[in-house]
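# give me coordinates for this.
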Amino acid sequence: MADLFAHDDPPPTAPAQPDPRRLGSMPLAERLRPASLDQIIGQEHLTGPEGAIGRMVAAGRLSSMILWGPPGTGKTSIARLLAASVGMRFTSISAVFSGVADLKKAFAEAEGALSLHGRPTLLFVDEIHRFNRAQQDGFLPFVEKGTVTLVGATTENPSFALNAALLSRAQVLILHRLSADALGQLLTRAEDAEGLPLPLTKDAREALIASADGDGRFLLGQIETLYTAQIPAVLGPAELGAFLQRRVAVYDKDRDGHYNLISALHKSLRGSDPQAALYYLARMLTAGEEPLYVLRRLVRFASEDIGLADPQALIQCLAAKDAYDFLGSPEGELAIVQACLYCATAPKSNAAYMAMKESFSSARETGSLMPPANILNAPTKLMKDIGYGKNYAYDHDTQDGFSGADYWPEGMRPQNFYRPVERGFEREVLRRLEWWDKKRQERRDG
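You can find the predicted model right below:
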């Protein structure tokens, strides 16, 4: 469900029903405010009986949590309904508008409510990642004492945006972008609330859902705009896009167009078919796909499917991104086409991608093995005394500029993660690796 709530006033234990006399003047999103967790759309993996939130509510006890997900997926709605579900006091602040004074006030009020009335507080912090690290640390003692149960909402990866200390005291729950089915349910609820269907053809209805890109709040805003306009004629996809002043993606009828087309583009590039790749690129851009999204996928493709077979591919894609940023649309879209053609016609190799997967897996399995002492720096006398840097072979001092030393941790056999192919520039890389392997063997035999 969309984030429909942004109020700081604590709700009653059971959400109050709106006065029917005011319904006509209330925004659509307000009228569709969920009254219980089972009315949240699209997050059943969390709110259902087997989900983390469902289990906590059933037990009557909440732990602190971070709700991580895209905009318009129900983070604020869930937080408010959580408080009501277990009889907690609810208060909220936004990290965009709040500072240290607001935090101190919230904590003081929570302590007062707990000591005077025995009522615990659920403190909802929207955009929690916007608090700096010192402010985030300020939550720790109040969470540890149980003064507040913290529910933070963020659209940013918590691993990078939040302190490790705060993350260790909160459970990270991931909200999904709303699927087409979930957005369709939301649209049906809106039509039921209005008492009449939207004036859209089947294709336009599906295009409206696709244009929301998983954001329920955005979809409700578009729906309300259509109802407010009281359009007399039924709109098709083209008329809908013109009316909303937004290019509406007209995907084919299975309605997974966004993902189907990017998959088709990626596989056409991998299959070295520039004509098909151009077709799917055009399908996406003319349907209203964000050009920067397409560029991100091209950049990823350049590393995953081309790699060192043609190192220029990554440079071409990044240059296309810079060109689009500089020129904008429609002039900048030619740079995207150029990058697409370069990737489609470049020699292909996934050797770098496979090397990353295997090396990361090996690193996780081997843990904290120390590198051999001879290749460690020794900035202190103690480190020199225990052998750091001793007998290090400086490659530039050797005849071939190659010492053939063993750089692997003691007790770990050398691994072969990167296996270049006989295509493009990787053919030359393969020759180098073979030469170095031969020299290493000669050093061992000698």
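# from here on, contacts and neighbour counts on C-alpha atoms
Noted.
# and Arg283, what does it touch?
Residues in contact with Arg283 (CA atoms under 8 Å, 6 or more residues apart in numbering) are Leu261.
# that should have said Trp68, apologies.
Per CA under 8 Å, 6+ apart, neighbours of Trp68: 75, 153-158, 172-175.
# hang on, Gly216 packs against Gly184?
No - if you go by CA atoms under 8 Å, Gly216 and Gly184 don't touch, sitting 9.8 Å apart.
# which of these two has more neighbours?
Gly216 (30 against 19; other CA atoms under 10 Å).
# of all the contacts of Trp68, which comes closest to Gly51?
Minimum distance to Gly51 across those is 10.0 Å, recorded for Leu173 (CA to CA).
# wait, a helix at that closest one?
No - Leu173 is assigned strand when assessed by DSSP: H, G, I helix; E, B strand; the rest coil, not a helix.
# just the buried ones from the contacts of Trp68?
Neighbour-count burial within the contacts of Trp68 applies to 75, 153-156, 158, 172-175; the criterion is 16 or more other CA atoms under 10 Å.
# quick one: Glu434 from Ala405, how far?
Counting by CA to CA, to the nearest Å, the gap between Glu434 and Ala405 amounts to 16 Å.
# looking at those two, which one has more neighbours?
Between Glu434 and Ala405, counted using other CA under 10 Å, the more crowded position is Ala405 (15 against 12).
# correct me, but the more buried one touches Ala393?
Yes - in this structure, Ala405 is within contact of Ala393 by CA under 8 Å, at 7.1 Å.
# residues near Gln338, how many?
For Gln338, using other CA under 10 Å, the count is 15.
# buried ones in the helix or strand that contains it?
Using DSSP states H and E, Gln338 sits in helix 333-345. For helix 333-345, burial by neighbour count (16+ other CA under 10 Å) applies to 333, 335-337, 339-344.
# next up, for comparison:
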Amino acid sequence: MADLFDTAPGAEPPAGAPRPLADRLRPRALSEVIGQQDLLGPEGALGAMLAAGSLGSLILWGPPGVGKTTIARLLADETDLHFVQISAIFSGVAELRRVFDEARHRRAQGQGTLLFVDEIHRFNRAQQDAFLPHMEDGTILLVGATTENPSFELNAALMSRAQVLVLARLGLADLELLAQRAEQDLGRALPLDGPARETLLEMADGDGRALLNLIEQVAAWRVEGRLDTQALTSRLMRRAAQYDKSGDAHYNLISALHKSVRGSDPDAALYWLARMLAGGEDPRYLARRITRMAIEDIGLADSHAQTVCLHAWEIYERLGSPEGELALAQAVIYLALAPKSNAGYAAWKSALRDAKKTGSEPPPKHILNAPTSLMKEQGYGAGYEYDHDAEDGFSGQDYFPEGMKRPVYYLPPERGFERELKKRLDYFARLRARRG
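Below is the predicted model of the structure:
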């Protein structure tokens, strides 16, 4: 996908055709790039590299329309490197071989090459490996752009030879600055009142190129006075939020929902739930994850939370969307406000770790049944105390494998119903100590 202010290398509009606004506003220097000063400023990673003359291969990771292609092109200008752009969507082995051969020839003539690879994550592992020798011998300086998490999409060898720089989506202040530049180029203000202008910026969803496309549409309208929000939205379709149900957005948003629930913030939890549902997430996936939250983060502090989630899941199955989504929303509110405890979750992980460590250690013989005379002769069941016959209904016997030091897995906090469970644990611990 092309990036902010980008056109294909060498592409020119047809004769007589007006240049698109995004092309006219393309920055001519890194100082003109909007929204990435944390990277490009004097204290930023990229600014520091340029100041030190130590620019190396890079992976630019960020959402669409934030300047990845523009930055790569300007880096070539800053370092006097020949700029070559390819897209992993359209390029194959033959084109890569040609690009490398031309870069090698260019290097022999004393000219370096900055190779910009858009959507670099679309190359498979073998194709990614093809870059390595040419990066190592200096034939190319690679700048790859990706909207996907490089940790998952790029192989380790390529990652070890390139520094990953994260580009942020453009904030409203950045988009406003971009809109002002567009108005200067157009020679007139957009025919929008204040709230409508803010709505236009929000429609871009952090994508500078999308904003400029919207501005071009608005600027072409012939209107009297200024449009309000309703008039604007009736003429423009709101840009769909970027949400890939199998990509980073999927994992980032479910993480945000989970942590909002864990942090007892029902408003934030509802927001992230709504974001995922509006983006087309499968409500059944959300029902499953919400139930998992009840088990992991609330547990026995409020065991009813699990019932609430299961009922919400069942209600969704019966009603479907959109009616059933309200049941999921109510479950999220309940979870966010429920007392929190991961004591059961932590206890289970500890027990599972010990179970793997101790392997096939048998139970102590006194708690084994002895249905045959041979088993009785071997001591099965010998010394077992029937707890119902013991004082307080508690024998205090050891049920762990012989020779295994008694661990403590379950440590309930003083929250919710686990206050009562802690009292019971403490009571049995005192009895066990008295009888041990």
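# residues contacting the helix holding Gln338 of the first structure, please?
268-274, 277-278, 281, 291, 295, 298, 301-302, 306, 313, 316-317, 320-321, 323-324.
# now with 6 Å, please.
269, 272, 274, 316-317, 320 (CA atoms under 6 Å, 6 or more residues apart in numbering).
# and it, how far from the second structure on average?
Compared with the second structure after the fit, helix 333-345 of the first structure shows a mean deviation of 3.9 Å (mean CA distance after the TM-score superposition for the first structure).
# distance from that helix to the middle of the chain?
Offset of helix 333-345 of the first structure from its chain centre (CA atoms, centre = their mean, to the nearest Å): 26 Å.
# who touches Phe116 of the second structure in this structure?
Taking CA under 6 Å, 6+ apart as the test, what Phe116 of the second structure contacts is 85, 143-144.
# let me redo that: Arg239 of the second structure
The neighbours of Arg239 of the second structure, taking CA under 6 Å, 6+ apart as the test, are Met203.
# secondary structure class for it?
coil.
# excluding chain neighbours, what is closest to Thr7 of the second structure?
Counting by CA to CA, 6 or more residues apart in numbering, Thr7 of the second structure lies nearest to Asp23, which is 7.2 Å off, once chain neighbours are set aside.
# translate that neighbour into the numbering of the first structure.
Taking TM-score structural alignment, the alignment pairs Asp23 of the second structure with Glu30 from the first structure.
# state whether that match is indeed within a helix.
Yes - the assignment for Glu30 of the first structure is a helix, going by three-state DSSP.
# how many other residues sit next to Lys405 of the second structure?
With other CA under 10 Å as criterion, Lys405 of the second structure counts 8.
# just Leu28 of the first structure next, same as before
Residues near Leu28 of the first structure, counting by other CA under 10 Å: 20.
# inside strands: which ones of the contacts of Phe116 of the second structure?
85, 143-144 (DSSP state E).
# corresponding residue for Lys348 of the first structure in the second structure?
Per TM-score structural alignment, Lys348 of the first structure is aligned with Lys340.
# wouldn't that match be in contact with Ile298 here?
Yes - under the criterion of CA atoms under 6 Å, Lys340 of the second structure makes contact with Ile298 at 4.4 Å.
# among those two, which residue is more densely surrounded?
Ile298 (28 against 24).
# who's in contact with the equivalent of the more buried one over in the first structure?
Counting by TM-score structural alignment, Ile298 of the second structure corresponds to Ile306 in the first structure. Counting by CA under 6 Å, 6+ apart, Ile306 of the first structure makes contact with 348-349.
# let's verify Ile306 of the first structure: helix, strand, or coil?
helix.
# before we move on, back to that, can you redo the buried residues of helix 333-345 of the first structure as TSV with distance to Leu285 of the first structure?
As requested, those are exported to TSV (distance: CA to CA, whole Å):
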residue	distance to Leu285 of the first structure
Glu333	9
Ala335	13
Ile336	10
Val337	10
Ala339	14
Cys340	13
Leu341	15
Tyr342	18
Cys343	18
Ala344	18
